[in-house]
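K.L.:
got a structure for you, letters missing:
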């Protein structure tokens, strides 16, 4: 199983897709001590295989390891958090809420 890796020069967390040369990515920007998650991309032909959830899990775990907070501008990441409230400790209070 591939692991999510931070790629700071590209401002994204990456999940290589096994058996291909493609990847899923969660884009971000840094604002002070926060990581603002802005957009998530999973190649369309890999949709429905759980890659987005693996990417979100790895992204949240990576953010937790840094001690930073996440701001959830990306609707996918916000939806993942809504299903996984155990990440409340890393969500910045200024994150939009539905």
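P.N.:
Good, I have the coordinates. Since we're looking at a predicted model, the values are computed, not measured.

K.L.:
When you work out contacts or count neighbours from here on, use the C-alpha atoms and nothing else.
P.N.:
Will do.

K.L.:
now the strands: where do they sit in the chain?
P.N.:
Secondary structure of the chain, counting by DSSP state E: strands at 5-7, 12-16, 23-31, 34-41, 69-72.

K.L.:
Included below, for side-by-side comparison, is a second structure:
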């Protein structure tokens, strides 16, 4: 896992700063539900698994804080589909 991922609660996102660029996963938090709505990784940082690390970090945050997850970002949804160990976090719909 990237050691430089930081939670920025004021901006509602998890961020990593590499090579002068910013990658992040943003969220909306309501009561006991966190909705991951965007994952942004600049092209220059692409192909290194940074997006996956951001998602893994965000899902770990949800688990530790007993939050249900809504993956409205397609990248987050695809990650959860490929990693069934996180499917228990999904909001019952």
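P.N.:
Yep, that arrived. Every value quoted in this text rests on a predicted model; they were computed, and no experiment measured them.

K.L.:
Any idea how many residues pack against the nearest residue to residue 5 of the second structure once chain neighbours are set aside?
P.N.:
On the basis of CA to CA, 6 or more residues apart in numbering, the spatially nearest residue to residue 5 of the second structure that is not a chain neighbour turns out to be residue 16, at 4.6 Å. The number of residues packed near residue 16 of the second structure is 20, by other CA atoms under 10 Å.

K.L.:
Go ahead and confirm residue 16 of the second structure touches residue 22.
P.N.:
Yes - A contact is recorded between residue 16 of the second structure and residue 22 when judged using CA atoms under 8 Å, the distance being 5.9 Å.

K.L.:
what residues are up against the residue nearest to residue 5 of the second structure?
P.N.:
By CA atoms under 8 Å, 6 or more residues apart in numbering, the residues touching residue 16 of the second structure are 4-6, 22-24.

K.L.:
Mind putting these into JSON lines with neighbour count and distance to residue 80 of the second structure?
P.N.:
JSON lines is the format used below for those (neighbours: other CA atoms under 10 Å; distance: CA to CA, whole Å):
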{"residue": "4", "neighbour count": "10", "distance to residue 80 of the second structure": "22"}
{"residue": "5", "neighbour count": "19", "distance to residue 80 of the second structure": "19"}
{"residue": "6", "neighbour count": "15", "distance to residue 80 of the second structure": "21"}
{"residue": "22", "neighbour count": "13", "distance to residue 80 of the second structure": "23"}
{"residue": "23", "neighbour count": "21", "distance to residue 80 of the second structure": "19"}
{"residue": "24", "neighbour count": "24", "distance to residue 80 of the second structure": "17"}
